[in-house]
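1. below: sequence and its predicted model.
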Amino acid sequence: MPCHAGWVGPTVPICIYGFFSMMRPIEPFMTEFLTGTYKNLTTEQVNRQVYPVWTYSSLVFLIPVLLVTDFLRYKPVIILQGLSHITAFVLLLVGSGVRSAQLAFFSYSIAMAADVAYFSYIYSVVQPSHYQRVTSYVKAAILLGYSVGALLGQLLLSLGGVSLYCLAIVTLISVTISLITSLFLPMPKTSLFLKGTLSAQQGSSGEDNQESGSQDAWVKSVTAAKHVGRMFKRLALDFRKCYSSVAMLFFCIWASTGKCGFYQVAGYIQLLWVYMEPGNFTAFNGAVDGISTLSVVRVGELVLGGFTFLITGALFLMDRTDNIWISYSCFFLFKTIYMQLSTICTFQIAKTLQREHYALVFGFNSFVGTILQSLLTAIVINTKSLKLTITSQFLIYASYFAAVSLLFTVRGVYTALHMQRPAGSSQTERDSNLPEASRL
């Protein structure tokens, strides 16, 4: 089979796109870029007026992006993501003041919302037998891109004497390359969800056979109310089917809650470091942020709870210490563990789904995670009566992960106890720690 007809053809450009879209050397030093001589914003403005914009805006854009991603067949949304990245960094380079920074993060939020298209695209153009392989490649591409970008920024800043402004220019060049690469992505032949909906309609009743000649016109116009009603009915049925597995549901819960906590910590960690070392911004932000490794293993809820507890401990120590090197080490541990568990959850969820359901499930998980993050941001950062310090904010983030760890530890103990039941117990209950088991 020729490469372009198999999994290699679409996997190579989407991996190149992911690498360059994530190779953003300015990001580990974004807080200093905004609060330094380039933009002259205060840490209070960045904390309460600028950074929350991308959280709230991502929530607004996620629903429309989720609804149109599959219908537009992924590639246009990926191109939109590239354009949004370029717009964001152009605004950061040429703009000034709080409003300009807010617009930049507003554009950045569109790119964040479009992540569902990137993670779902590859499953629409390759066969299920290649899912495990392409999942690892696609995930590795973005992690490698982020690591290279962060380490490159650290080397250029510490050894090359390059300014933060130049790092922003390098970032703009990188995301521009990713946009160009996205233009060469193979276009999926059909919308996976709509294809599945049509297939279900064709086999559901004799009425569908009478209407088969008009189905092509419906796909193109999407104006017939009867078919739109069927589509949403199909969406509701698919949603119920996807989340009918208890183990699958818990993987999705961890994916949503983990995403919320990770982006909240990663988004505000630089403010904590600036608070600890106000004049030492060039320390090792990029090195700590960039060095991360992945190993994919198979785990159940108990291991998720245990490793999330390690994340909790790292955050508590990060919050209580005054030593920036201990804080760096804790963040390294936090990010490494999260990336491993996130990869595990993505693969476990993907392997149990039909192809037409990827955008639905990944998109909904991202939506729930963004809702949680918006609520956390509103309570911790934008509640005027609280006015929490940056250290108090991280104490709350650690408590948040402690609650997540407790939930999965309890679930894991419950699962482990049921696995010890006599041989007469059902196989479903004994295997309830696997995604294929336990139906609601």
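-> Nice, thanks for sending it over. Numbers count the residues shown, from 1 in each chain.
2. could you use CA atoms for every contact and neighbour count after this?
-> Noted.
3. separation between residue 73 and residue 66?
-> 11 Å (CA to CA, to the nearest Å).
4. cool, and residue 418?
-> Residue 418 sits 37 Å away from residue 66 when distances are taken as CA to CA.
5. so which of the two has more stuff around it?
-> Set side by side, residue 418 and residue 66 show unequal neighbour counts under other CA atoms under 10 Å, the larger going to residue 66 at 24 against 16.
6. touching, residue 29 and residue 280? I think so.
-> No. Between residue 29 and residue 280 there is no contact, the gap being 11.3 Å when judged by CA atoms under 8 Å.
7. check it against this one:
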Amino acid sequence: MEAVRRWRSDWRYPTTLLCVYGFFSTVKPLEPFLIPFLTGPDKNLTTEQVNNQIFPVWTYSYLCVLVPVFLLTDWLRYKPVVVFQCVTLFITTAMLLWTDSVPAMQAMQCFYGMVTASEVAYFSYIYSVIDLKRYRKATSYSRSVQLLGYTVGSVLGQLLVSFNLMSYNNILVFTMVLTAIALLASCLLPMPQQSMFFHRIHTGQKTVTEGTKRHANETVGRGDEKGEKGGETQDDTGNGQEEKGPKAEDIEEAVGAESCCGVLLRLWKDFLQCYSSRKLLYWSVWWAMATCGYNQTVNYVQVLWEHVQPSQNFSIYNGGVEAVSNLLSAATAYGIGFTEVKWELWGELALGGFSGLGAAALFLMTFIGNIWVCYTGYILFKCLYMLLITIAMYQIAADLSMERYALVFGANNFGALTLQTIITSVVVDSGGLGLAIIPQFTIYASYFSVIAVLFSLRGLFTIWRARRSNEESPPSENDESGSDGHRF
């Protein structure tokens, strides 16, 4: 029993394995050069086929599997879905290497949709196997190592392409080797004993999470130490009174105790309770709208670069640009933690103002027609989005428990993907308007302009209402609606 307790308290083991997996699964040297690869002599596809027939499939696939994967992740307890993500990533890379027809590339995009939908398992796994006090460090490590993987992949791809050290096909073989290392790490991950909804811990009539169980174990352990020092029994606290809260030996695990219908009903109740907050609803609306526009921009920006400056006539620097944008985005997001701003008061105005700057960057990328302006505009746009999404995550998470944190973030991403599917089917897909890349980016820039106007007006209204409340209420009579900026 002591060995089991020591194993569970050793948070470095699963965290290290997850970080190894996160790093090797995100080192993708070819990703910044995917359009030149697909439209070049290796695959010999046209830009229109890639833009209007192949890339839209990823959006549809992602939307179709997102909710089932979210539920399966919880039901299967994370690790199997992490392994599944790596397997589908390997299949995606293999199809990219060995197939070249449009239907085959569309099937490859279907598998890649499964890969991206399965990321929920990567970001949820660590919370089920470590103690609450380790959450911040583990989250920081797992997210940072992913960003490091993307950066290393971009830099490596730029070096390999610029110095002709490897062909595109050899780069894909190298990527498959890295994915195999990630697959080995995922198989070594310890299996969690609980999950968010399907596998919970029951004590009497109350339901608690595994984190609560671990906390109870720690509390009992501390009580034991106090009992030894004070000559009291293990059932007593340091004050000689009966210990409150669940005892470790009274907590028993109930795997799959609830039916699927019961879980879905509880999900729905939690969903309604979360979004009953108007402030949270506004931030979530921005999250969904902005993430939709960001995903569309990132997915098709290489097509724009290829249009502005064909890779056959120019030494492209897509990998270097992606590396710089990732590093600057990380620095921007990290700096938010040291910025003393009342985001609950000024946040909505910041959402509008910075979204407007992002729209301006997109307009410059679209109409200037210079590759260096496109590169600079993309870096600026990505940094602004990462800045704002960090603020939004913090503001939303401030009022949520861990369970609702996952639920709301997943719902916001689902809303973003739904909007993205609508835009893709109408604007991009050859079955819809099938617009060329310049009209597409004109629409994306205009879309962010609408976001900027809406949230700038909302931000100004929030500030005006707060100041009016300050003027009308004496300092000693601040109510919950918040002249001090807590809640409106």
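-> Yep, that arrived. Only a predicted model underlies this, so the values are computations on that prediction, with no experimental measurement involved.
8. where does the TM-score land?
-> Comparison of the two superposed chains (TM-score structural alignment, normalised by the length of structure 1) gives a TM-score of 0.87, and 421 aligned residues with a CA RMSD of 2.7 Å.
9. residue 349 of structure 2 matches what in structure 1?
-> Under the alignment (TM-score structural alignment), residue 349 of structure 2 pairs with residue 302 of structure 1.
10. for the aligned partner of residue 255 of structure 1 in structure 2, give me its contacts.
-> Aligned counterpart of residue 255 of structure 1 in structure 2: residue 287 (TM-score structural alignment). Under the criterion of CA atoms under 8 Å, 6 or more residues apart in numbering, the neighbours of residue 287 of structure 2 are 389, 392, 412, 413, 416.
11. roughly how far apart are the first one and residue 67 of structure 2?
-> To residue 67 of structure 2, residue 389 of structure 2 is 22 Å away according to CA to CA.
12. average offset between stretch 448-457 of structure 2 and structure 1?
-> Its matched residues in structure 1 lie on average 1.9 Å from stretch 448-457 of structure 2 after superposition (mean CA distance after the TM-score superposition for structure 1).
13. residue range for that stretch in structure 1?
-> Against structure 1, the aligned range for stretch 448-457 of structure 2 is residues 401-410 (TM-score structural alignment).
14. again with stretch 178-186 of structure 2
-> Aligning stretch 178-186 of structure 2 against structure 1 (TM-score structural alignment) gives residues 174-182.
15. what do you get for stretch 112-127 of structure 2?
-> So stretch 112-127 of structure 2 is aligned with residues 108-123, judged by TM-score structural alignment.
16. distance between the ends of that stretch?
-> Distance between the two ends of stretch 108-123 of structure 1: 25 Å, counting by CA to CA.
17. what do you get for stretch 96-105 of structure 2?
-> Distance between the two ends of stretch 96-105 of structure 2: 7 Å, counting by CA to CA.
18. residues in contact with it?
-> With contacts defined as CA under 8 Å, 6+ apart, stretch 96-105 of structure 2 is touched by 43, 44, 45, 49, 53, 54, 95, 108, 169, 172, 173.
19. and for the counterpart of the fourth one in structure 1, the neighbour number?
-> It refers to residue 49 of structure 2. If you follow residue 49 of structure 2 across to structure 1 using TM-score structural alignment, you land on residue 45. The criterion is other CA under 10 Å. On that basis, residue 45 of structure 1 has 14 neighbouring residues.
20. check contacts around residue 45 of structure 1.
-> Under the criterion of CA under 8 Å, 6+ apart, the contact list for residue 45 of structure 1 reads residue 98.
21. now it: which helix or strand?
-> Assessed by DSSP states H and E, residue 45 of structure 1 sits inside helix 43-45.
22. so what does the longest helix along structure 2 touch, helix or strand wise?
-> Among the elements of type helix in structure 2, defined by DSSP state H, the one spanning the most residues is helix 437-472. Helix 437-472 of structure 2 is packed against helix 278-308, helix 343-367, with contacts defined by 3 or more CA pairs under 8 Å, 6 or more residues apart in numbering; DSSP states H and E.
23. follow the chain on from the shortest one and name the next helix or strand.
-> The one in question is helix 343-367 of structure 2. Criterion used, DSSP H and E; the element after helix 343-367 of structure 2 is helix 371-397.
24. can you check what angle separates that next one from helix 343-367?
-> Counting by axes from the mean of the first three to the mean of the last three CA atoms, to 10 degrees, helix 371-397 of structure 2 lies at 160 degrees to helix 343-367.
25. helix 371-397 of structure 2 vs structure 1, mean deviation?
-> When structure 1 is overlaid, helix 371-397 of structure 2 sits 2.0 Å from its aligned residues on average, using mean CA distance after the TM-score superposition for structure 1.
26. in terms of secondary structure, what does that helix contact?
-> Applying 3+ CA pairs under 8 Å, 6+ apart, one finds that helix 371-397 of structure 2 contacts helix 278-308, helix 318-336, helix 343-367.
27. so what touches the last one?
-> Looking back up the chat, that one is helix 343-367 of structure 2. Outside helix 343-367 of structure 2, the residues within contact range by CA under 8 Å, 6+ apart are 283, 286, 304, 373-375, 377-378, 380-381, 384-385, 388, 391, 395, 438, 441-442, 444-449, 451-460, 462-463, 466, 485-487.
28. mind running it again at 7 Å?
-> Where contact means CA atoms under 7 Å, 6 or more residues apart in numbering, the residues beyond helix 343-367 of structure 2 that reach it are 373-374, 377, 380-381, 384, 388, 438, 441-442, 445-446, 448-449, 451-456, 458-460, 462-463, 485-486.
29. now the shortest one
-> Residues external to helix 318-336 of structure 2 that are found in contact with it (CA under 7 Å, 6+ apart): 32-33, 147, 151, 154-155, 157-158, 375, 379, 382-383, 386-387, 390.
30. again, but for stretch 123-139 of structure 2
-> The set of residues that contact stretch 123-139 of structure 2 without belonging to it, under CA under 7 Å, 6+ apart, is 11, 15, 78, 79, 192, 194, 195, 210, 211, 214.
31. and it, how far apart are its ends?
-> The first and last residues of stretch 123-139 of structure 2 sit 8 Å apart, counting by CA to CA.
32. what's the offset of it from the middle of its chain?
-> Per CA atoms, centre = their mean, to the nearest Å, the displacement of stretch 123-139 of structure 2 from the mean C-alpha position of its chain is 15 Å.
33. equivalent analysis for stretch 349-363 of structure 1, please.
-> Mean-position distance between stretch 349-363 of structure 1 and its chain equals 14 Å (CA atoms, centre = their mean).
34. same check on stretch 323-338 of structure 1?
-> Per CA atoms, centre = their mean, the displacement of stretch 323-338 of structure 1 from the mean C-alpha position of its chain is 20 Å.
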